[in-house]
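> below are the sequence and a predicted model; questions follow.
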Amino acid sequence: MKKTQKTNNKQRGIILGIVAMFLVVFTISFFLGKFPIPIPDFFQTIFNKIFLTKQSVDTQVETILFKIRFPRIIMAVVIGAGISVSGSTYQALFQNPMVSQDILGASQGAAFGAALGLFLSFNYERVILFSFIFGLLAVGLVLLINRYLRIGSILNLILIGMMVGSLFSSAVSFLKLVGDPTNTLPAITYWLMGSLSSIKIQDVYFAAPLILVGMLPIILFRWRLNILSLGEEEANSLGVDVGRLRIIFILAATLITATAVSISGLIGWVGLIVPHFSRMLVGNDHRVGIPVTAILGGTFLLLVDDISRVLTTSEIPIGILTSFIGAPIFLFLIVKENQAKQAD
């Protein structure tokens, strides 16, 4: 009893520390960028916005805060949280800690949609829409093939996802090959690197609700991920409709991934390493792990975006940084998990 109480207290302390870290990073992010914002001006502008007062503030500060940094910070948090939860969901569904949110081809499909929109010289809004639609279509195609072949194996579902993802990746390469090397090719290449630099408030209105809608069923039914992670036979013996539940989680995770990629481009590693880090901190119980994963994911992507803004004079695409930072972190997590298993 005392051991359980001690574990719960430790878990609460870890969660409070994670929340505190998120709030610190979230606040500091408003001050980072090429244009410095004095602390008094920041608080005065926020005060005016909340309480609708008319006190004099620098209009340039207000524009930078609410039209540039606020949308970008919000989307960094929401996208980071969303793809981390999506990755954690897939890892539980497929009982494989090596999979991430793009395992069923959603990211590759969304990348093709964006590349096609850029190839056809569509405007920004239509590129996002194309990316979102093709991200959903890619996973829909995976599920359709799986149903047509009547293959119930999780491994085969993953293999079909890899095949469909590979087809869309090849299609992106083809568009890069035949695209205009002066305009189209650089635009597609830069988009594939992933970036939050062009986020607008309209993107928040479009993407944030969709990602949150996708996260909602995962959060509400996160305790069932504990059952699914035991395996199909064990879940069926407990009276769980594995097929229906799996489809619900896949559709929710797909909505998150397709929306995130359509707004930010390809951002790797976040959906893979953050769930590992969450499990290392609070254990394998998804009732606690999913909310912690969401907070950690939002904090991590926001922190990486902050680094991309201040590291050099020309902004580094965030997808490059997540790969550069994520790979050694993932290696560290693997070593820590192996050491923990050996200790047990």
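Good, I have the coordinates.
> please count neighbours and contacts with C-alpha atoms only from this point.
OK.
> name the residues of stretch 9-18 that are buried.
For stretch 9-18, a neighbour-count test (16 or more other CA atoms under 10 Å) marks 11, 15, 18 as buried.
> what's the first helix or strand after the helix or strand containing V261?
Taking DSSP states H and E as the definition, one finds V261 inside helix 242-264. For helix 242-264, the following helix or strand on the C-terminal side (DSSP H and E) is helix 270-282.
> output the contacting helices and strands for that next one.
helix 2-29, helix 70-93, helix 286-310, helix 318-343 (3 or more CA pairs under 8 Å, 6 or more residues apart in numbering; DSSP states H and E).
> which strands or helices does the last one pack on?
By that I understand helix 318-343. Against helix 318-343 (3+ CA pairs under 8 Å, 6+ apart) you get helix 184-193, helix 270-282, helix 286-310.
> relative to A235, which of these is closest?
helix 286-310 (15.4 Å; CA to CA).
> for comparison:
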Amino acid sequence: MTRRRIPPLAVLAVLTAAAGVGALCAGRYFVGVRDVFGVLASRLVPMEPAWDPSVEKVVLLLRLPRIAAALLIGSSLAVSGATYQSIFKNQLAAPELLGVFQGACVGAAAAILLGAGPFFVQGTALCGGVLSVSVAILITRLFRSDSSAILVLSGVIVSGVMRSVLGMLKYAMDAETQLPSITYWELGSLSDMTFRKLLPIVPGVAAAMAVLLAMRWQFNLLSLGDDEARSLGVNVTVVRGVTVACATMLTSCAVCLSGTIAWVGLVIPYFGRLLVGPDSVRLTPVVAFMGALFLIVVDTAARSLSGVEIPLSILTGLVGAPVFIGMLYRQRRNVR
């Protein structure tokens, strides 16, 4: 008699839901599970509240937007990372590969320097990330090449330029009022998240995610090499262009909401491959749930471990750096 295995996607969906409920409860102000479900149910069905009014504010206004943002951002960074790694045939590729993070930081820094409000900072960060990748693609076109190696090198060039521009903007900032804002933004945080900030980003993320999920079977063909993919009927230039554009949109939307959160796009696809293998058809939806689960847990820890909220990139770095060393060791062993 054979045992039926529970699909990993179902397990991850349950774990993500459980982590979301736990995140609504956990924090410096603990809320019981019964009160959490009561508050959520009261939004759907009229009922007499049996909880303190402050509980409703904590759950609905402070924690629920953060959890929704963590779901959106974690899945976006993880899927974009897995996409980059598939189409560039390099497990060490990450969303920041084409200068998205650096471009978004430049856009945010320029808005902060001009004294703009949070929504303008969010918009310029999104534009900065998209602009960086557009320049990298333009450089590739100047070489009249559709090689992924040339695109990666173009991204390195753009990243270097953006770092220099960011340095100049930070040098021009007021050290007391403006510089701390961009420094904290570079480390990533969901501390001031609201649904008003989150909702405008949802359509772009949903569209890009839908395209990548629909095209994910072609990632397997690209991993065979450009010539082999062409012989199987894949338009390599179009597929790579569309997937890079969608992955960039996911990363830019994530970064404009939370600032730069490092390692998620590198580490989560690695664990996803350990769980379901390199097949992009299975890997892409799995890493979406894994990324969401990971960032919910990290954000809950960031606001619960100490009296002062810890920037997210500090915690993700504590996880990501050892995993990265392990990845390098495995690649070195495989080469031998």
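Cool, the structure landed. These numbers come from a predicted model, not from an experiment.
> once they're superposed, tell me the TM-score.
Their TM-score after superposition, calculated using TM-score structural alignment, normalised by the length of structure 2, is reported as 0.94; 336 aligned residues with a CA RMSD of 2.1 Å.
> would you turn the buried residues of stretch 9-18 of structure 1 into a markdown table with distance to G33 of structure 1?
Shown next, in a markdown table, are those (distance: CA to CA, whole Å):
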| residue | distance to G33 of structure 1 |
| --- | --- |
| Q11 | 35 |
| I15 | 29 |
| I18 | 24 |
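> re earlier: so the helix holding V261 of structure 1 aligns onto which residues of structure 2?
Mapped onto structure 2 using TM-score structural alignment, helix 242-264 of structure 1 covers residues 236-258.
> mean deviation of that stretch from structure 1?
In the superposition with structure 1, the average deviation recorded for stretch 236-258 of structure 2 is 0.6 Å (mean CA distance after the TM-score superposition for structure 1).
> ok, back up a step: which one of the helices and strands packed on helix 270-282 of structure 1 has the most crowded surroundings?
Burial of these is given as mean neighbour count (mean count of other CA atoms under 10 Å); helix 70-93 ranks first at a mean of 27.
> that helix vs structure 2, average distance?
Its matched residues in structure 2 lie on average 0.5 Å from helix 70-93 of structure 1 after superposition (mean CA distance after the TM-score superposition for structure 1).
> in structure 2, which residues correspond to that helix?
Taking TM-score structural alignment, helix 70-93 of structure 1 hits residues 64-87 over in structure 2.
> how far off centre is that stretch?
A distance of 4 Å separates the centroid of the chain from that of stretch 64-87 of structure 2, by CA atoms, centre = their mean, to the nearest Å.
> same check on stretch 217-225 of structure 1?
17 Å.
> name the SS class of G307 of structure 2, please.
coil (DSSP: H, G, I helix; E, B strand; the rest coil).
> how many neighbours does it have?
Neighbour count of G307 of structure 2, defined by other CA atoms under 10 Å: 9.
> which residue in structure 1 lines up with it?
By TM-score structural alignment, G307 of structure 2 lines up with T313 in structure 1.
> swap in R141 of structure 2?
By TM-score structural alignment, R141 of structure 2 lines up with R147.
> before we move on, back to that, including distance to Q202 of structure 1, could the helices and strands packed on helix 270-282 of structure 1 go into CSV?
Shown next, in CSV, are those (distance: least, CA to CA, whole Å):
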stretch, distance to Q202 of structure 1
helix 2-29, 20
helix 70-93, 9
helix 286-310, 19
helix 318-343, 20
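> which residues sit against stretch 75-89 of structure 2?
Applying CA atoms under 8 Å, 6 or more residues apart in numbering, the contact partners of stretch 75-89 of structure 2 are 91-95, 148-149, 205, 209, 212, 219-220, 222-223, 240, 243-244, 246-248, 250-251, 254, 264-266, 268-269, 280, 283-285, 287-292.
> of those residues, keep whichever come out buried.
Buried among the contacts of stretch 75-89 of structure 2 by 16+ other CA under 10 Å: 91-95, 148, 205, 209, 212, 219-220, 222-223, 240, 243-244, 246-248, 250-251, 254, 264-266, 268-269, 280, 283-285, 287-292.
> number of nearby residues for K89 of structure 2?
K89 of structure 2 has 18 neighbouring residues, counting by other CA under 10 Å.
> does it sit in a helix, a strand or a coil?
Following three-state DSSP, the label given to K89 of structure 2 is coil.
> how near is it to T316 of structure 2?
Distance of K89 of structure 2 to T316 of structure 2, computed by CA to CA, to the nearest Å: 24 Å.
> and if you look at Y184 of structure 2?
Taking CA to CA, one finds Y184 of structure 2 at 15 Å from T316 of structure 2.
> what do you get for A254 of structure 2?
15 Å.
> repeat that for L187 of structure 2.
For L187 of structure 2 relative to T316 of structure 2 (CA to CA), the value is 10 Å.
> and for G123 of structure 2?
25 Å.
> V59 of structure 2 too?
Computed with CA to CA, the distance linking V59 of structure 2 and T316 of structure 2 is 25 Å.
> list the residues that contact V77 of structure 1.
297-299, 301-302.
> checking Q55 of structure 1 next. Helix, strand or coil?
Following three-state DSSP, Q55 of structure 1 is assigned to coil.
> skipping adjacent residues, who's closest to it in space?
Residue nearest to Q55 of structure 1 in three dimensions, not counting chain neighbours: N48, with 6.9 Å by CA to CA, 6 or more residues apart in numbering.
> could you count how many residues lie near the equivalent of the one you found over in structure 2?
Correspondence of N48 of structure 1 to structure 2, assessed by TM-score structural alignment: S42. Neighbouring residues of S42 of structure 2 were enumerated by other CA under 10 Å; the total is 14.
> likewise the one 4 residues further on?
Close neighbours of P46 of structure 2, defined as other CA under 10 Å, add up to 8.
> how far away is it from G38 of structure 2?
According to CA to CA, P46 of structure 2 stands 11 Å off from G38 of structure 2.
> give me every residue that touches whatever residue of structure 1 lines up with F271 of structure 2.
F271 of structure 2 maps onto F277 in structure 1, with residues paired by TM-score structural alignment. Contact analysis of F277 of structure 1 by CA under 8 Å, 6+ apart lists L333.
> can you rerun that using 6 Å?
If you count contacts by CA atoms under 6 Å, 6 or more residues apart in numbering, F277 of structure 1 has none.
> and the gap between the aligned partner of Y171 of structure 2 in structure 1 and G117 of structure 1?
In structure 1, the residue equivalent to Y171 of structure 2 is L177, according to TM-score structural alignment. Distance of L177 of structure 1 to G117 of structure 1, computed by CA to CA: 15 Å.
> residue at max distance from the center of structure 2?
Most distant from the centre of structure 2: M1, at 42.1 Å, with distances by CA atoms, centre = their mean.
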